Every structure is written in C-alpha cells, then in structure tokens.
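In: Need a 3D model of the sequence below.
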Amino acid sequence: MVQIGYTMMTEQAGPRDLVAHVVGAERAGFDFSVTSDHYFPWLESQGHAPYVWSVLGAAAQATERIPLMTYVTCPTTRYHPAVVAQKAATLQLLSQGRFRLGLGSGENLNEHVVGGGWPSARVRLAKLEEAVQIIRRLFDGESVHHHGPHFDVENARLWDLPDQPPPIGVAVSGDRSCALAGRLADVLIATEPRPELVSAFEAHGGRGKPRIGQLPVCFDTDRDAAVARAHDQFRWFGSGWPVNSELPGTTAFAAGTRFVRPEDVAASIPCGDDVDAFVDAVRPFVDAGFTEVALVQIGGDHQVPYLEWAERKLLPALRAL
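Out: Got it, this is the predicted structure:
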C-alpha cells in the first residue's frame, strides 16, 4: 500500500503556521511529511521562505509520530556538506529517529544568494556526489579530512550522533542522477511519475529501497477558486526541472510563466473537492513503482480545511491504492 505524505511548503506559510500544519497532518493520519528548503519562493504571491531547519526542529518537538524529511536540501553551495551533516544528525536526535535527509543538486533561485555563479548541471551533480560521500563519512563517526575537487573538510567530526543516522534521499531527474542515487542513496526522490526513473535507480543498486514522489493539489469546495489559486501560486510547476533549476529569482519565474493559463494548470493539478480526481492524479506514481507520495496543498491559508477533508475523505480513498 502506498504511503501518503504531507508537504510543509515553506514558500507559502510562515514558520509558526508550518509547525501547526504538520501537527494537523499528524492528527489527520498522514503517513509522513516532507518540507522544502528554500531561500526564495518561486513567485511573490507565495510570500514566504523561512529557515527550514529551525522549522524542522520545532516540528520535531511539536509532533510525536509523523516522520520528517527535507525535500530537498542542496548541500553544495548555500550550505557546506559538513554543516548539513551536523544539522541532519541533530534533527535525527531531536525527532528520535524520525528524520530523513533529502538532498538534491539545487536551484539557482536559492543558491545564488552566496555568490560565485551557478555551475552547469554536470558540475552540480559532481558536487552533490562528493557532498554525499562527505556526509556519509561524518554519519559513520569518522574524523574527516577531505580535499576534493569541490570541497575541503578540515578535521571535522560530529560529536552528537544518533544511533541510526538519517537515511539519505537523492532527487533524480535523469540517468546520471539516477545512477548516483542508486549507488549512494537510501531513498529515491522525484517530482514526476516516470517509471524509467525507478528502473534506472534500481539498475544502479536501488532495488528494494523507498521511492518518493511529490504531487501538488489544490483542495477547495469552490473549484474555480482552487484553479485560480493554483494558477496564482503554482503555475511554474509545469516548466520542468531543467528550466526551474536555472531561473534566478521570482521575477524570472513570473516572466517565464506569463503565458500559462488557468486551464493549463487545472489540466495538470487536481483542483476542487472531487476525491476521484485526486486519486487519479496519485495513481500514475503508484503505477510507476513509487512507494510514497507527498501531496502539496496549494495555499498557506487553506491548510486547515484541506487537512479536515483529507482525514474524512481523501486519505481513506487513497488507502485503496
């Protein structure tokens, strides 16, 4: 049976609200949670971007059962991998073993803030591979001295280590990232229900490991209002990773999506309160071999009614998958 997750979308709510929302998701019966790690929202209408690691620390104390996960953190530019390892180990201790560290090669949108330019996709992936190797060694309790092509680590050691280190997930979008994830990750992360991603992950060592997908949805009893909100805040979603990872700020995302129509968004994101439409949107992930699907309810001010509806109607229907 596929597990259904809740997304704390840091681009659309402030830190206190995000913690309240994940408490509500735990109460509603979601199987796990994930959260984005951004410095910017994609569009100004989303309006938020708090520091996710503080939010996760608070969420770890406010919840009891629901697993937590970054979806995803870039450990190569805005953060050094040695610092990411320390943050993740601490959060695993605070959550008493409920944390998974999701990693990816990053987006210009967030990583540009520290300067230094934005490298090519091939370089970004090489940096991610080196970062994962450093984090693994620190999780193993090593004193790490490392001088590689992209990172230096001088006598680093984690002094507070959990008995079980956080599982590491790696976000994939093509053959090279799937090969990296299959070799080095415990979990596959994707935003598209493409069976070839699962196949490539398994071919490189990922067989039997969890595979997590993510899907935006927009619940509202007024479908027209749901479509309008999805268009206002999530019309960037259909551009795809090769485009989204390169754009430098909200102005670029607004310009790049200016010709996207509400009906275009409604064709790819389930909107309204038709449970069958939401189930039909999740089914391609299940058919592609994903074991977990994290839903994103669009609109920071619309989480409470969504959680109530999900508990009563959506989650029972999705359990049948």
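In: Please make it C-alpha for all contacts and neighbour counts, starting now.
Out: Noted.
In: where do the helices sit along this structure?
Out: Secondary structure of the chain by DSSP state H: the helices cover 15-28, 52-62, 81-94, 108-111, 121-139, 175-184, 195-201, 223-234, 241-244, 250-256, 262-268, 275-288, 303-309, 315-319.
In: what sits against C218?
Out: Counting by C-alpha atoms under 8 Å, 6 or more residues apart in numbering, C218 touches A226, V227, R229, A230, I269, P270, C271, G272, V296, Q297, I298, G299.
In: ok, so of those, who is nearest E129?
Out: Closest approach between the contacts of C218 and E129, by C-alpha to C-alpha: V296, at 27.9 Å.
In: Surely the closest one and Q214 touch.
Out: Yes - assessed by C-alpha atoms under 8 Å, V296 is found in contact with Q214 at 7.3 Å.
In: of the contacts of C218, buried ones?
Out: A226, V227, R229, A230, I269, P270, C271, G272, V296, Q297, I298, G299 (16 or more other C-alpha atoms under 10 Å).
In: one more to line up against the first:
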Amino acid sequence: MADFGYFLSSEEHNPAELVEQARMAEQAGFTSLWISDHYHPWNDRQGQSPFVWSVVGALSQAVSLPVETAVTCPLVRTHPAVIAQAAATSAVQLGGRFRLGVGTGEALNEHILCGPWPEASVRLEMLEEALQIIRKLFTGEQTSHRGKHYTVENARLYTLPEQPVPIDVSAFGPQAAEAAARIGDGLITTKPDTALVERFRRGGGGTNPVCGGLKVCWGTDRQEAVRTAHHLWANEQLPGELSQILPTPRHFEQASQLVTEDQVAAAVPCGDDPEAHVEALNAYVEAGFDTVYVSQIGKDQQGFFDFYRTKILPQLRD
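Out: This next block holds a predicted model:
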C-alpha cells in the first residue's frame, strides 16, 4: 500500500507559510514531506522562492515527518561538496529523517552564475560525478577529487548523521530512469508512468522506493479552482524540454500563454469532488509508486487539508 505525503511549494509560499503547512499536513495524516528547491519561481504570479536549506532547518523543529528535497540540482549553481554538507546537516537536524532528492535541474535556476547550460546528456554525466563526490563526503573521510567536471581538495564533513543520507534521483525519460536505477537509492518523477517505473526497477532499482508528485487545486467552485490552477501553474503543461531550458520567469509566462484552461482542467484535479482526487492519486498507486506527494495550488490551504483529512486519505488507506 502506498503512503501519501505533502509537497511544499517553495515557489508559492514564504518560509513561515511553508512551516505552517507542514504542521497542517502532519495533523491531516500525511506521512512525509517534499519541498521544492528553486532560486526563482516559475513565474512572477507564484511570487516566492526561499532558500530551501533554511526552511528545512525550520521544518526539523516544527514537525516529526520525514523531509526530502524535490529536487536539488548539485551541478551548477551549488557545488556538490556544499550540497553534501547541507544534506548531512539536514539529516542530523531531522534525526535521520531526511532524503536528498536530486536532478539535472533547469536553466531557470542554474544559469544565474553566468556559466553555460549543458545539454541533458552532459548534465546526467555531471550528476553521476556529483553523486560520487557527495557519497565520498558522507563517509566522513577527507576527500579530494579531480574529475571531468568537479574538483575537490581536502574536504571533510564533521557533522554527519549516523547513516549516509539516501539519495533519490529525478527522472522523466528512459535514459534518466536508467541513470536513477544505477546511481540512485530511489526514483522521483511527476507522472504515473508505469513504463518508467518498470524501466527503473529492471535497470537495477529493484525494490528501491519510487515516489511521485502531483498538484491539485481544491475548492468548492470547480471552475474557480481551474482558473487558479491555470493562473499559477499553467507552466506545468508546457511540452518537452521547455521547462529545462527557458532561463527566466518571464519566458515561462510568455510560453504559458499557449496553455489553455481546458488543458489545465484535463491535467489537474480541481474542485471538491472526492472521486476526482482519489482517481488521480490511485493512478500513481496502480503504476507502482511507493509514496505519492500532493501539493495544493493556491491560498486555501486549510480547506484543502480539512478535505484530505476527512474525505481523501481515509478512502486511499481503505
């Protein structure tokens, strides 16, 4: 039986709001937390983007739930040796209840230091090298590394959890799923893609956890909920690699003009019909996911948590 977690949206909410939502998620019966790691929101309408590691520290003092970044890019904006220290400290603060979710990132967040934005195959190569460095540092031994993409000299982590932090890898296509199986301790994705899950498991992922995330927009007026989802998250319906290569929120706003409300309504569970929400979540369960993370779009977080506590989570657990 799958577990159900809550996905904290750093793009929409400030740090205090994220911590309060984590408390509400725990009270509602969600069993774990994801939190996004961005430098920019996808568009100016979303309006936030706090530093994720500060928020993770606050979460460690506010809730007893496990926490995972979904996802951190340890390639360009932040060196993998720094990510290793951040993840290790987070795991100590959370008493071992931390997982590091990683991916190959988006130009939106990573180009800010004026470096080149490599193509996807190169970023996968960089990710594999980055994880080698991070795992070496998790041993607590002094580490030096001179590779194709990164150099580390005489680095050692002194604040470490009892066990190395598990590292889950984000994947949306077959090549990335195979890489996740090879170098990750689990798979992260955002579509209930049975073929992707099977490729991960056959490629060496075995029984490692597969976790998925989706957005919903609860509200008593379905059409208003559709408008809210379209207003804030039309970017999620952009096709192909656009989400990886567009460099600024303004570019996402321009591209999102091509996304209609009908497209959003077809892709995002909106409104207060329990069947629509349960059906969307069960699609992940049937595809073989171990944990499904739900994110509420918009301001009415309390209404969403009440709805899921009373109408959705009990059905899913039955």
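In: Got a TM-score for the two of them?
Out: Here the TM-score for the pair of chains, by TM-score structural alignment, normalised by the length of the second structure, is 0.98; 318 aligned residues with a C-alpha RMSD of 1.0 Å.
In: ok so, going back, can I get the helices of the first structure in CSV with distance to T7 of the first structure?
Out: Putting those into CSV (distance: least, C-alpha to C-alpha, whole Å) gives the following:
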stretch, distance to T7 of the first structure
helix 15-28, 8
helix 52-62, 12
helix 81-94, 18
helix 108-111, 19
helix 121-139, 23
helix 175-184, 22
helix 195-201, 22
helix 223-234, 14
helix 241-244, 19
helix 250-256, 21
helix 262-268, 18
helix 275-288, 15
helix 303-309, 10
helix 315-319, 14
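In: Make a markdown table out of the buried ones among the contacts of C218 of the first structure and add distance to P305 of the first structure.
Out: As requested, those are exported to a markdown table (distance: C-alpha to C-alpha, whole Å):
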| residue | distance to P305 of the first structure |
| --- | --- |
| A226 | 13 |
| V227 | 16 |
| R229 | 15 |
| A230 | 16 |
| I269 | 18 |
| P270 | 16 |
| C271 | 14 |
| G272 | 12 |
| V296 | 14 |
| Q297 | 10 |
| I298 | 12 |
| G299 | 11 |
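In: Return the member of the residues you listed nearest to L188 of the first structure.
Out: Nearest to L188 of the first structure among those, with distances taken as C-alpha to C-alpha, is V296, at 18.1 Å.
In: which ones are touching the nearest residue to the closest one once chain neighbours are set aside?
Out: Once flanking residues are discounted, V296 of the first structure sits nearest to P216: 4.4 Å by C-alpha to C-alpha, 6 or more residues apart in numbering. Residues in contact with P216 of the first structure, defined by C-alpha under 8 Å, 6+ apart, are I269, P270, L295, V296, Q297, I298.
In: pretty sure the first one contacts V217?
Out: So the one you mean is I269 of the first structure. Yes - taking C-alpha under 8 Å as the definition, I269 of the first structure is a contact partner of V217 at 5.6 Å.
In: and which of the contacts of C218 of the first structure is nearest to N155 of the first structure?
Out: V296 (40.1 Å).
In: Which among the helices of the first structure is found nearest to S45 of the first structure?
Out: Across the helices of the first structure (criterion: C-alpha to C-alpha), the nearest stretch is helix 223-234, sitting at 6.0 Å.
In: Quick one: distance of that closest one to the chain centre.
Out: Centroid separation between helix 223-234 of the first structure and its chain, computed with C-alpha atoms, centre = their mean, to the nearest Å, is 21 Å.
In: What of stretch 121-128 of the second structure?
Out: Mean C-alpha position of stretch 121-128 of the second structure versus that of the full chain (C-alpha atoms, centre = their mean) differs by 19 Å.
In: And that stretch, what's buried?
Out: R123, L124, M126, L127, E128.
In: repeat for stretch 23-36 of the first structure
Out: Buried residues in stretch 23-36 of the first structure (16+ other C-alpha under 10 Å): 23-26, 28-36.
In: can you check stretch 239-259 of the first structure too?
Out: N244, S245, E246, L247, P248, G249, T250, A252, F253, A254, G256, T257.
In: Surely L113 of the second structure is in contact with R77?
Out: Yes - counting by C-alpha under 8 Å, L113 of the second structure does reach R77; the two are 6.6 Å apart.
In: Those two: which is more packed in?
Out: R77 (17 against 10; other C-alpha atoms under 10 Å).
In: Tell me the residue in the first structure aligned with the more buried one.
Out: Using TM-score structural alignment, the partner of R77 of the second structure in the first structure is R78.
In: which residue packs closest to that match, ignoring adjacent ones?
Out: Using C-alpha to C-alpha, 6+ apart, the closest residue to R78 of the first structure is E111 (5.3 Å).
In: That neighbour and T77 of the first structure, how far apart?
Out: According to C-alpha to C-alpha, to the nearest Å, E111 of the first structure stands 6 Å off from T77 of the first structure.
In: How about F201 of the first structure?
Out: Distance from F201 of the first structure to T77 of the first structure, by C-alpha to C-alpha: 25 Å.
In: quick one: contacts for the residue of the second structure most remote from its centre?
Out: Within the second structure, the residue lying farthest from the chain centre (C-alpha atoms, centre = their mean) is N154, at 31.2 Å. Counting by C-alpha under 8 Å, 6+ apart, N154 of the second structure makes contact with Q142, T143, S144.
In: which among those residues end up buried?
Out: Buried members of the contacts of N154 of the second structure, scored by 16+ other C-alpha under 10 Å, are T143.
In: sorry, back to before: quick one: which of the contacts of P216 of the first structure is nearest L184 of the first structure?
Out: Using C-alpha to C-alpha, those come closest to L184 of the first structure at L295, 25.7 Å.
In: returning to that earlier point: looking only at neighbour counts, state which of F201 and T77 of the first structure leads.
Out: A side-by-side neighbour count of F201 of the first structure and T77, using other C-alpha under 10 Å, places F201 first with 28 against 23.
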